[in-house]
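Engineer: From the sequence below, what's the structure:
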Amino acid sequence: MGRVLIGVIVLLGLAGIAQAAGVKEQPVVGTVVRDRLRDGTPGPELVVIPAGSFRMGAINGGGDPDEKPVHAVTIPRPFALGRYEVTFAEYDRFCQATGRELPKDGRRWFPFSHWGRDRRPVMNVTWDDAVAYTRWLSEQTGQRYRLPSEAEWEYAARGGIEERYWWGFSVGEKRANCKGCGSTWDNKKTAPAGSFGANPFGLYDTAGNVWEWCQDSWHESYEGAPTDGSAWQGGEDKRRVQRGGSFGSKPRYIRSSARGRGNPDGRYVYLGLRVLREL
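Structural biologist: Predicted structure coming up:
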C-alpha cells in the first residue's frame, strides 16, 4: 500500500508541474475516470493504473502448469481499467442502442432463474459480445476502449501484491464471492458489483463473482509469452483467456495468477468482462 501512495504523490507532483508548464496533465494513480457517452450519460467508472513491472504467474509455488514459468513483465504506460466488472445496467444500454438481445440474468435453460440486473455484473456474454461492447464505447466516447491483455489484468488485479490473493495468502472469509469464500452469494449467484473491498489499486471484484474475458488467445504455458504487457494473440488454439474466477469457483481459482479459458462463442452465468481504456 505504501508503494501505491508514493506513486500517487509522485504523479500528483508531476501533474502540477505539467499544468504550470501548459503541458497536458499526467494521469494520477487511483483517479476515477468516467467518459461521457453521446447522449451525455456517463460510461463505466475506470481507475487509473500506473505503469510498472511485476512477476507474472504462480509466484508462491503450486498453481497449475499453465501459470508457469513465472516471468517478469513490464507495463510500459498507465492505463485505465474498469473499477467494477461491467454491470447489466451498462451492458443493457449498449444492447438497447444497437438492437442486440439482452443477456439473461440467470441460467439460460431455467426460465424462472432471475438474479437481478442493474448493479450485478453482466454475464452470458461471449468474447465477441465483449469486444463489440468495447468498440461501441470507443465510438461513443472518442477514446480507445478494449479488453485488457492477460498481463495487464494480472498486474492490476494484484495491486502490487505478490501473495496468492491481493489481501494475503489465505482466502479468509467474506473477501470475495466464490465456492468457499464465506459470502452470502457463495456458489449460488453473482453479488452486486462492489459488495467487497477494493484492492490497493481501487479495483473491485477482481477475485470471484464472474470470470472476465481478456484479449489473449489461450496458450498452455507462459513459454514464449510477451514481457511488455501486450496481448498474446495467435496460435492454433482458438480459445480465449478468462481471469478472476467466479461465484462457483473453488478458492484456488480466484487466486491472482489463476487462469481460465473458453471458446469465444461461449456464453455462461459464470462469465462477464471488465473494460480497459488506453491513456
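
Engineer: When you work out contacts or count neighbours from here on, use the C-alpha atoms and nothing else.
Structural biologist: Noted.

Engineer: can you give me the strands in the stretch 1-150 of the chain?
Structural biologist: 32-33, 46-49, 52-56, 71-75, 79-82, 145-146 (DSSP state E, counting those that start in this stretch).

Engineer: Go through the chain and flag its longest helix.
Structural biologist: helix 2-20 (DSSP state H).

Engineer: Let's have the strands of the stretch 1-150 of the chain in CSV, adding distance to residue 158.
Structural biologist: Formatted as CSV, the strands of the stretch 1-150 of the chain follow (distance: least, Cα to Cα, whole Å):
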stretch, distance to residue 158
strand 32-33, 18
strand 46-49, 11
strand 52-56, 9
strand 71-75, 13
strand 79-82, 13
strand 145-146, 20
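
Engineer: another one to check against the first:
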Amino acid sequence: MQNQNDLDQNNLIQKSQSGHTNSGSKTRKRIMIMGLILFFLGDLLCFAWVMRPESPKIPSPAIAPFSEAQAAAYQSGWGIHLNIPEEMQNSLKMRFALIPPGTFTMGADANEKAVKMREQPQHEVSLSKPYYLCVHEVSLKDFRQFVKDTNYQIDPRRDAAGVSQANLSAGNWVEDPLHPWEKVGFDQDETHPVVNVTWFDAMAFCRWLSEKENRTYRLPYEAEWEFACRAGTETVFNTGNSLWYYGPMENHSDQTVNPGLIVHMQDASPWKDGYANTSPVGTFPQNHFGLFDTHGNVREWCMDWCDEEYYSHSPKVDPRGPQTGSSRVLRGGCWGSNEYYCRSGRRMERAPGSRNVRNGFRILCEISPESEFGPYEHSPTLHRDPRWWYESKIGEEKE
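Structural biologist: Okay, here's the model as predicted:
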C-alpha cells in the first residue's frame, strides 16, 4: 500500500515537472517571437525615419554686404521656399522682384557729401519678411489706367502742380496749379514715370490695385526701400561711390538738364544722358535685385511719417516710422538732383498733400507665407549685366 502511494506521488511529481517544462518552453517561444517582432518593427521604424520627407529648410536671410551673385541666390532660394516666382507680373504687366528678408546698415555715413542730420546715425536694421517690390516706378500708363477705372479726380486747387512749358524754357522754376499729373509742363510718353502725384494719390492707386487683384499693394516703408535700393552694397550708391564714373548710371542732373532748374549747376555730372527731365522707366542699369531708377528719375513716396531724429531710437526689426507727423518720407534722387542728393541713405520729407514734377512713387506687394499668394505670371529673367546699357547706349550717343 505504501509502495502504491509512493508511486502515485512520483507520477504527480513527474507530471508537475513535465508541466513546468512545457510552460517554460512556451514562454521562451513567446519571448523569441516577441523579440523577432520588435526587431523587425525597429527596422521598419528606422527605415521609415530614414525615408521620411525632409521638412523644408528655411533659407538664410540676406546679410549685407553681399554680391550680385549672392543677391540672385537669395531671391531664388526664397522663391523656391515660398513656391512663388522670384520675378512676377501682375494684371497691369507691372514687374515685381522678390526681395528676401535680411539685415543691413541703414542711413548715411557722416563723411558723405551733403549728409543731413535726419540721415544719421547709421544703424543696423533687420527686415523679417520677404516682399515684392516693383522693378519700375509707376508709369504714366499705369496711373492713367487707375484714373480711367476709378474716375479719380485730383483737385488742382489743393496745391501747386506742374510747371508751364514757357517757364521751363526760360529756366524758371514756377509751379502752376493748372498743370497736374497729365500736363506736367514737359514732354512725357506712357513709359515715363508719373509725377505731380501726392502721397494720397499714390495710396489711392495702391487701394485700387489691391481691390482689383485681392492682394495687398502699398508704398514701401523706407527701411524696405533702402534695403532694396542698396541690394547688398554698403557704398554711397549701389553702383559704388559714384553715379557716373564709367558713364551715366541714373537719370540725375547732368549737362542735359536746364541750368535754371537746379541750384548747383556746377555740381551736375559731366555727361549728357539725353534726358532733360524724366526718362522712360528702366532706361538705365538695374541694381543687384533687378530694380531700376532707385537713384534717379523721380523721388519716391514711402509709407513713413518723417521724424528728423527717428534713426536715433528706431526699432532694430521692421521699423515703420513714427506713428504721427506732418510730412511723409521721400527716398531716392530724381532727374533734377545732383549726384550727392541721390545717395542710398538720402531721405527727404514733404507734406503728403504736396505735388512736384520731381516726385513719383514705386509700389510694394506683400507676401504671406501662410496663404496662397494668388495668380501671377512669370516675367522674363532680368538681365543683370550692366554692360548692356553702356554698349548699346553710350556708343550711340558718340558724335
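
Engineer: What does the TM-score come to for these two?
Structural biologist: The TM-score (TM-score structural alignment, normalised by the length of structure 1) is 0.86; 260 aligned residues with a Cα RMSD of 2.3 Å.

Engineer: May I see the strands of the stretch 1-150 of structure 1 organised as CSV, with distance to residue 238 of structure 1 and mean neighbour count added?
Structural biologist: As requested, those are arranged in CSV below (distance: least, Cα to Cα, whole Å; neighbours: other Cα atoms under 10 Å):
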stretch, distance to residue 238 of structure 1, mean neighbour count
strand 32-33, 33, 16
strand 46-49, 29, 25
strand 52-56, 23, 18
strand 71-75, 24, 18
strand 79-82, 25, 25
strand 145-146, 19, 22
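
Engineer: Of all the ones you listed, which one comes closest to residue 251 of structure 1?
Structural biologist: strand 52-56 (18.9 Å; Cα to Cα).

Engineer: residue boundaries of the helices in the stretch 1-150 of structure 2?
Structural biologist: Under the criterion DSSP state H, counting those that start in this stretch, the stretch 1-150 of structure 2 contains helices at 2-50, 68-82, 140-150.

Engineer: From residue 127 of structure 1, how far out is the aligned partner of residue 130 of structure 2 in structure 1?
Structural biologist: By TM-score structural alignment, residue 130 of structure 2 lines up with residue 78 in structure 1. Taking Cα to Cα, to the nearest Å as the measure, residue 78 of structure 1 and residue 127 of structure 1 are separated by 24 Å.

Engineer: re the thing from before, okay, buried residues for the longest helix of structure 1 please.
Structural biologist: 4, 7-8, 11-12, 14-15 (16 or more other Cα atoms under 10 Å).

Engineer: try stretch 357-371 of structure 2
Structural biologist: For stretch 357-371 of structure 2, by 16+ other Cα under 10 Å, it's 357-367.

Engineer: what sits up against it?
Structural biologist: Contact with stretch 357-371 of structure 2 is made by 82, 130-134, 136-138, 161-163, 184, 193-197, 202, 206, 215-220, 297-302, 334-336, 373, as judged by Cα atoms under 8 Å, 6 or more residues apart in numbering.

Engineer: which residue lines up with residue 196 of structure 1 in structure 2?
Structural biologist: Match for residue 196 of structure 1 (TM-score structural alignment): residue 284.

Engineer: Hmm, residue 293 and that match touching each other?
Structural biologist: Yes. Assessed by Cα atoms under 8 Å, residue 284 of structure 2 is found in contact with residue 293 at 7.0 Å.

Engineer: which one of those two has more residues nearby?
Structural biologist: residue 293 (30 against 22; other Cα atoms under 10 Å).

Engineer: SS state for the more buried one?
Structural biologist: coil (DSSP: H, G, I helix; E, B strand; the rest coil).

Engineer: now residue 151 of structure 1
Structural biologist: helix.

Engineer: Tell me who's in contact with residue 100 of structure 2.
Structural biologist: 61-62, 74-75, 78, 129-131.
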